[in-house]
Each structure stands twice: as C-alpha cells, then as structure tokens.
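A.B. asks: Predicted coordinates and the sequence they were generated for:
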Amino acid sequence: VSITMDPLFLAWSSYRRRRFQRCADICSKLLSGSPYDQAAWSLKTRALTEMVYIDEVEVDQEGIADMMLDESSIAQVARPGTSLRLPGTSQGAAPTPAVRPMTQSGRPVTGFVRPSTLSGRPETMEQAIRTPRTARPVTSASGRFVRLGTTLFEYIFHLENDVKNALDLAALATEHAQFKDWWWKVQLGKCYYRLGLHREAEKQFRSALTHQEFVDTYLYLAKVYQRLDQPITALNVFKQGLDHFPAEVTLLTGIARIQEEMNNMISATEYYKEVLKQDNTHVEAIACIGSNHFYTDQPEIALRFYRRLLQMGVFNCQLYNNLGLCCFYAQQYDMTLSSFERALALVSSDEEQADIWYNLGHVAVGIGDLTLAYQCFKLALAFHNNHGEAYNNLAVLELRKGRIELLKFILMYIYSKHFTSSTLSEIKCYLKLIIELLADNCQRLVSEHLFTVLVISLILHIGLHKNHVVYSQIILQDPWLIVQ
C-alpha cells in the first residue's frame, strides 16, 4: 500500500524551505477541490506575499517628487548639526570633500551600499533585499479568522500594493480588537507612512509601543523622524530602544547610519565597533570602518578589514576594487594589479567597469606612467561616457601635453550638455504655458510667425550661453519640435 503525504503538509514543507512558487501551486490544486479551505487560502497568500516581500524597515526610496514636494519640513533653515539635508554643518572631524568624495546629496560616500540608497540599485526589488528574517511577528490576538486577516493584509499591502484597502482593513481590525492589538497599529502606521501621512504614522507607532515593546516598532518610528528631517529625535528613539533591548545590533546600526549621514564619522565608527562587538560578522560595519580608515590615511588598517570580508565569503568587484586601492596606497604593489584583475573579471555593469578603469588610471599616475593613465581614462569614458572625474583627469593630462583646444572641449563637455538640457526644458515649459493661454483667449493656436517671435524672446530673456548658439538655431528652424 502506497502512503502519500498530505498535500497541505507538503505545501507547508515547501513554504518552510522557501519554495514559495511550489507552495502556491499545491495550494491552488487544493482550492480547486475545496474552495472554502481557509488553511489553504492562508498558506497561499503567505507564499505569494513572501515572493515579493520587502522589509519596510530597510527600504526607503525617496524620489525626486518626494524631495521637491515635501511639505512636512519643520524649519526651512535648520540649526547646524540637526538636519540630514545639511550634513556638512556637523562637527565630526571627518575628512574634507577633497579627501573623501561626496554623493550628489552632499553626504560622504559610505563603505556599504544600503537598500535605501539610489546608487548601485539592482534591477529588481527582489535582488535589492534578500533577507532570511520572517515576514511577520506573532499577533497578540488568536483565532483562525484573525490569522487569516493578518495574512490578507500583507497580501494586499505587499503583493497588490493597494495601500488604501490595506489601510481600511487595518482600521477595521484595530477597531475589532478594541484598539489594544499592537500589531495592527504598526500596520496602520506603515500604511500612513506609505501614504505620506508621517504625523499619523508617528501616533500609531507610539501607541503600539505603549502596548508592546518591539524592536521593529522603534525602527519604524525612527524612520518616520528621518523622513521628517529630525535626526536628533530619531537618535533619541534608538537610544530609548536600547534601554529596553540592550546591545541590539539593528538599533546600534541605525544610530551609526544617522551619525554617518550627518558626517560625524568619529561617533559613527564607535557605534560600528560596538556593532562588531555583538556581531563580528556584520558586513556593513566592517565595510564602513574599513572605508573610514582608508579615507583617514590608514590604508594598512583598511586592508585588514577588507581581507576580513574576503574571509567571510564576500566576493564582488567592489571589494576587489577597494583591495586594489588599499594595496596601492599601502605600497603593496604586488597585490594591486592582481586585485584589479579580479575586479574586472567580476564586473556586472558598464558603470562598475568605468570606475575600475578610472582607479587604474590613478594607479598609473601614481607610478608615473602617464601613457597608461591616458589609456585607462579613455577606457573609463568608453564604458561610461558621463564619467565626470575621468573627463577632468583626462583634461589635466591634455594640459600637460599642451593641447589647449582639446582641453577646453573636454571641460566644456562636462557641464554643457546638462546646461543645455535644463535651458531647453525651461523654454519648453514657458512655451507650453503661452500656447495654453493664447488657445484659451483666442480659441485658436498662435500662428507660426508669432510663435517664432516668442521663441526668440524667450531665448534672449533666459540668456543662452554663446556656446549654445547651434542649439538655438536648431530651435528656430523648427520651433514646433520643442513642444512635441
């Protein structure tokens, strides 16, 4: 007699082994026979949710619309050391921008690309965050209906991305629990945060903390204050969490990140060291401490931290690139080129390849081989034609060769394209506004002759640079192209 395994148990086993698609397929077969099986529905929704689950604590993408249309700022001119948008005002004894490069937001380049940063973003969110942590804490309520409700909320919130209906469900569940279930209050706060209602999210997270102290709740609340540009309050929230959960790694890491974003490198390094005392395999702490030692003119110590990452199994082109630079500045030339060769063998994008060739150009300049440096900078531009640093160094090499005209052309190209694009966008905005006004008033579009006169007036008013005469001539030849 053949013994077959219960399909529901087999689906649960697949879920435990993180084979979510197989689990969902088995549950679908079960539901085709008994469509009212709540256990199968619950397990299927959990499996589908796990396939697209994103840790809301870590991922926080702030787009250009959020930055430009932000109305939640407390003060237009923040005090020095109290704002993440003015990181240069803090007194942290950090290296100057001439020593340590800065990002476009004015913050120093970190040693670890976090999920919340826009640079180095993978193709999909599933690749950006792969965490072994479970999706959900245990709710304080009990019963199959409540368990199915929590699963349904996460299905709507993560898979369907329907925040409005998820908010309605969380509000009804909170009312049904007589406003005493901390888990549903946390979900309400997540919905409010996703909708941009940060003050309402703050109230829900603080109310949840009165019912149950939980690490993730402190992390969510601190993230709200970071979005409100209140890093000091976020630090206080993390410290309150450390009072209830001493030596918690995630809370210590959050403090270190804020200190690093505020350009207070000494304090950030101390907290990262505290993280390593609790978890000596924490990749972010090791990478950030190594990066800080490198930019404070201690490449030998930074080399030890990067070698530690290699021993832990971290294997990518960025690590070998950093190893090559540390070996070069530590005068270990036998390891420099071999590290860069490994980095070139592991590249996954043209931007990474351009950065590696740019660093190789720096190595060539350091050893005095300007011909090799010239070729390396050329290769960097071949892989990434908007690499401003490579253009700048290439212009310096052209200056040494006495090619003044080529030098002017290279330096002009660094900014001229962006300047022209911004100017044309401004003209396009004005022209569309004029056309709408004339069409409303005259019930017909303006004639091409009058339109050309308006284009000339706008060009003279905005004041195009003399190097962009060619672009203005193209516009005047066919002015209607700019509004298409």
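C.D. replies: Everything's here; your move.
A.B. asks: drop to CA atoms for contacts and neighbour counts, all remaining ones
C.D. replies: Noted.
A.B. asks: Look up how far Tyr271 lies from Tyr306.
C.D. replies: The spacing between Tyr306 and Tyr271, counted by Cα to Cα, to the nearest Å, is 19 Å.
A.B. asks: And for Leu372?
C.D. replies: Leu372 sits 42 Å away from Tyr271 when distances are taken as Cα to Cα.
A.B. asks: the more surrounded of the two?
C.D. replies: Each of Leu372 and Tyr271 has its neighbours counted (other Cα atoms under 10 Å); Tyr271 has more, 22 against 17.
A.B. asks: isn't there a helix covering that one?
C.D. replies: Yes: if the criterion is DSSP: H, G, I helix; E, B strand; the rest coil, then Tyr271 is within a helix.
A.B. asks: need the contact list for it.
C.D. replies: Residues in contact with Tyr271, defined by Cα atoms under 8 Å, 6 or more residues apart in numbering, are Leu252, Thr253, Ile255, Ala256.
A.B. asks: Just say helix, strand or coil for the most centrally placed residue in the chain.
C.D. replies: Note on the chain: the residue nearest the mean C-alpha position is Thr117, at 2.0 Å, using Cα atoms, centre = their mean. When classified by three-state DSSP, Thr117 comes out as coil.
A.B. asks: ok, and here's another one to check against it:
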Amino acid sequence: MPSQIDPTWLALSRLRRRRFTECIDGCTSILQTSPYDKAVWSLKTLALSAEAYTDETEMEEEGVGELLLDDNAVASMPRPGTSLSAPRINTSDQGIRPMSSSGRPNTGFSRPGSSSTRPISGMTVDAAFRGSKPGTSRPMTTLGREVRLGTASMNSGSGKFIEIDKLNLRKYASRPALAIALIDYLLFVEVNPRKGLELCSEATQRANYKSWFWKRKLGQCYYKLGLYRDAEKQLRSSLKETPMIMTYFDLVKVYLKLDIPNTALSLLLSAGEQFPMEPRILLGIARIYDMLGDVENSSAAYKKVLQIDASSIEAISCLASNSFYTDNPEISLRYYRRLLQMGLSSTELWSNLGLSCFHSSQFDMALSCFSRALQLSNETNEGDVWYNIGLTGVSIGDLALAYQAFKVAVSIDKNCAEAYANLGVLDLRKNDWESAQAMFEQAKSLAPFLFEPLYNLALLQWKRGNLEGAYENVKQSLIIYPDHEESLALEKELMGSLMGLR
C-alpha cells in the first residue's frame, strides 16, 4: 500500500522517474511536518531545478537589444569566414539557394539562434525589429526572456520555496551537497545569476580552487551576466582541472557571443579528439560551419554524426536541404522519407518532401505532399506552403495557379518578400507595369538582402526610361550578388547609355 511506503523514498523514486510535480508535492507535504529535514529540502530543490531546466548547450535566441547594442565583436569589419556577421559565401550557389538576412544559406533545421538577425553593416532599428515574425513579442535581451520564464514557473505554485535574500550563502557553501542543489535552483528557477555568483565564489574558495564543477558554474554565472571574458577564464580553468563535454559547450557559447567562431571551432575539434564518439560535439562543429557558410564541411560533419547516431533529426534534415540545393533531389527525397519513417510529421517536412518529389519528376506524389502540408499548417507557416505551390505552378507552366498561390501567400504572410517578387514578374508578363513596380518595391523594402527584386526593378526601370534609378538598383544587386551575370550585363549597358547621354 502507498501509505506503508516511506514518503522520502517515494519522492526520491519519483525524481528518478522524472515525475517532478509528484515529487515536489510529496516533499512539500513532508516539509510541512518536518521543516528542517535537509534531505527532503535538497530533494525538492533538485526537483524544482530539474523541472525548470533548459538545455543551454545551444546558442539561445538573441533579443533585439543584444543585436543593436552588441559591443563584444572583435573586429568591426571582419574578413569573410572569420565572423558570424561576415560568413563565407559561395556566390555560385546564391542564385539557387535562399539566403538569410545575414547572408548565410538557410539550413534544413530550425535551431535556437538560427532565426535571429545577426548585426550586419548598416542595420537600422527597423531592420532589427523585422528580424522576427510579425506579432511575436521577443524580449529585449536573453536574460529578460529567462526572467520571464522563471517568473511563470514560480507563479504556478503556491509561493516561493526559498527566500533567496535571507540565505546565508557561506553556510551553504560549507555543505557541498546542499550547495550543489542550491546553485541549479538559483540559475534555473530563480534566474538570479548574481546570487549564484556569490555562492559559486564561496564554494570555490572552500574547495581550494580545485573543483571543476564550481569553476564551470562560476563561468555560467559570468556568462549570464554578460561578462564573457571572465566566463572564459573560469571555463578554461575548469577544463584544465577536468575536461568535460558540457564545459566545452559552455566555452563555445562564450566564443560565439564574442563573434570569434574559428576559435570555437578549434575548441570543438580538440574536444572531438578527446571524445571521438560524442555526436553532440560533431553537431556543434557542423553548426559552426553552417554559420560560416561552409556547406561542404558542414555536410561532412553531419555525415559523421549519422555514422554514430543514425537517428539524428538535425543531421538528416540539414543533409536533405544541402542535397536539394546541390541538384540532388533524389538523395534529398531519401532523407525526408527517413524522417517520415522515424515518426515525424510537420508542415515543413511535407512541404520539403513535395518539392523533392516534384524535382525528382514524381509529380503525383508532390501534389499529395503539398495537400498534406496544408492540412497540418497554421497561420505561421501556411504562407510558405502556398509559396512553394506557386513555384511549382511556375515550373509546370500553370501561371494562373502560380499567381493565385502567390496571392494567397502574401495574404497570409504580409512579409513574404519572395512572393511579392514573383508576383511582380507575373504582372510583367501581363504588361501591368505599375503593379509590377509596386510589387518589386514592396519586396525590396521587406527583404533588402535579396538581389532578385533589385535586379527586376532595375530591368523594369530601364525599360521605362529611368536610367539613373535602374543603375542604382543594379549596383545594389551586385553588392549582394557580385557574380550575377544578368546584373553585370545590365550595369554595362546602363553605363553605356548614361555616358552617351552626357
């Protein structure tokens, strides 16, 4: 009978089975009768921390304030391939593979930080706020997001479990078991890195500066407070004491915040030599290569991940995307089918599967996949599906279907610049020049990092006799895509016309 089971043992069993809510309730009832039971207090603290824990091995979403006020970059004008704001771009692929606002090719997997707009030259406040979907409220900084999450988790209970301001941190630092439970509570539940820093400092002194654990926690507190160089020193010292995989990931986050990805890459490569069978390290290497625009090396790293962990969704998705944009839709189709076999089903997956089927000449399967994608879609991704249907209509020559699909796409997502650009081209085929110019202008304002609207607008202005406006737009197009042959030819012809007028 449950009444005959020791309640402390039962709470511990529930913690091990990850039934955190039941564990917390059991500990609360025990503490009501025995408020000074240190074992139960520690158990409840661990359960609260585990319930509020978030995986911090990846780069978190950056807030608008961090994007605009980022002064941690090493160089203001970095060379391509040495900074996240200046990726190594393969210009031969830029015409067929969509790019993000920072100039990096889009990957096949959405991860924390991948949707953020990195600070690039000439970024304005409006551009930074347009980095996210309309209607979403993002906090100004990452720590602000964590504070909001911590507040929500505390409001779900009956009140605060620990009065942080009344704690004697020196007393807890002298008791390692209680201190280890308390530090995670401070970081994940209370989201109070300042108090965590005090506890870590006291505990590090008590350990005679020999504990890798407290040095790592000290580095995490410095990182949350934005003191990245101090965090680097502590994490380096922790690795010197005992190399741990999680410490490597913490240090990589610091280097990515400092915008020195090559240092983070070399650190992960050295970690891979110590832990050769750890797929998370290979995933980190592949992500940094993706951030730097090195698609070839990132694909090689993802393949190594699959040799160790054949069920890695991120590796399969990114390899599928890379195969599709390197003109291998049949291989991409195999990867996406593998994801379906693993039990995944989402709008994005079915939409990508439809595109792969279409480019593999499996037209009947493509329409079924797009239909399935629309069934699973919502207001955040339905516009992307209709945009892909429009591209399919253009490819098969059904321009009426394409026009209607692009119209539906912009009615759902008013920030779909690619759909506006394609609508402008279709309006040109109808000789509706005014509507086409309006579409190109709208696409240009929504996505200034795309070269297609700029080139099409320049071509339209050239045909209408606005040579100066056409020349300005084609110059902007060449800044984004310097090897675009049509833009180069148009620039040469415009230069000749302008020189003749003078």
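C.D. replies: Here it is on my side, so go on. Since we're looking at a predicted model, the values are computed, not measured.
A.B. asks: still on that earlier bit, between the contacts of Tyr271 of structure 1, which sits nearest Arg100 of structure 1?
C.D. replies: Arg100 of structure 1 has its nearest neighbour among the contacts of Tyr271 of structure 1 in Ala256, at 18.1 Å by Cα to Cα.
A.B. asks: who touches the helix or strand where that closest one lies?
C.D. replies: Counting by DSSP states H and E, the element that carries Ala256 of structure 1 is helix 249-261. The contact list for helix 249-261 of structure 1, computed with Cα under 8 Å, 6+ apart, reads 84, 87, 107-108, 110, 215, 219, 231, 235, 238-239, 241-242, 265, 267-269, 271-272, 274-275, 278-279, 285.
A.B. asks: Next: stretch 7-23 of structure 2.
C.D. replies: With Cα under 8 Å, 6+ apart, stretch 7-23 of structure 2 has contacts from Ile24, Gly26, Cys27, Ile30, Val40, Leu43, Lys44, Ala47, Leu48, Ala50, Glu51.
A.B. asks: List the ones among those that fall in helices.
C.D. replies: Secondary structure assignment by DSSP state H places Ile24, Gly26, Cys27, Ile30, Val40, Leu43, Lys44, Ala47, Leu48, Ala50, Glu51 of the contacts of stretch 7-23 of structure 2 in helices.
A.B. asks: can you count the residues close to the third one?
C.D. replies: If I follow you right, that is Cys27 of structure 2. The burial metric for Cys27 of structure 2, expressed as a neighbour count using other Cα under 10 Å, is 26.
A.B. asks: quick revisit: turn the ones in helices among the contacts of stretch 7-23 of structure 2 into TSV, columns for distance to Glu379 of structure 2.
C.D. replies: What follows is those, written out as TSV (distance: Cα to Cα, whole Å):
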residue	distance to Glu379 of structure 2
Ile24	38
Gly26	42
Cys27	43
Ile30	47
Val40	46
Leu43	43
Lys44	40
Ala47	37
Leu48	35
Ala50	33
Glu51	31
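A.B. asks: what's the single longest helix in structure 1?
C.D. replies: From DSSP H, the single longest helix across structure 1 is helix 404-442.
A.B. asks: wait, I meant structure 2
C.D. replies: Scanning structure 2 for the longest helix, with DSSP H as the assignment, gives helix 485-501.
A.B. asks: Would you pull up how far that helix lies from the middle of the chain?
C.D. replies: 40 Å (Cα atoms, centre = their mean, to the nearest Å).
A.B. asks: what comes up buried for it?
C.D. replies: By neighbour count on 16 or more other Cα atoms under 10 Å, the buried set for helix 485-501 of structure 2 is Ser487, Leu488, Leu490, Glu491, Leu494.
A.B. asks: and which of these is nearest to Asn456 of structure 2?
C.D. replies: The closest of the buried residues of helix 485-501 of structure 2, once distances to Asn456 of structure 2 are taken by Cα to Cα, is Ser487, at 9.4 Å.
A.B. asks: Just give me the neighbour total for the residue opposite Asn388 of structure 2 in structure 1 once aligned.
C.D. replies: In structure 1, the residue matched to Asn388 of structure 2 (TM-score structural alignment) is Asn359. Close neighbours of Asn359 of structure 1, defined as other Cα under 10 Å, add up to 21.
A.B. asks: now for Glu154 of structure 1: what does it line up with in structure 2?
C.D. replies: So Glu154 of structure 1 corresponds to Asp184, using TM-score structural alignment.
A.B. asks: Contacts only, for that match.
C.D. replies: Taking Cα under 8 Å, 6+ apart, we find Asp184 of structure 2 in contact with Leu46, Ser49.
A.B. asks: Am I right that it falls within a helix?
C.D. replies: Yes: counting by three-state DSSP, Asp184 of structure 2 is found in a helix.
A.B. asks: Could you give me the buried positions within the helix or strand hosting Glu126 of structure 1?
C.D. replies: Under DSSP H and E, the secondary-structure element containing Glu126 of structure 1 is helix 125-128. Within helix 125-128 of structure 1, the residues scored as buried using 16+ other Cα under 10 Å are Ala128.
A.B. asks: Tell me where the stretch 301-450 of structure 1 has helices.
C.D. replies: Assigned helices in the stretch 301-450 of structure 1, in chain order: 317-329, 333-345, 350-367, 370-383, 388-401, 404-442, 448-462 (criterion: DSSP state H, counting those that start in this stretch).
A.B. asks: Can you say which of these is packed in most?
C.D. replies: The highest average neighbour count among the helices of the stretch 301-450 of structure 1, using mean count of other Cα atoms under 10 Å, belongs to helix 317-329 at a mean of 23.
A.B. asks: Before I go, just wanted to say thanks for your time.
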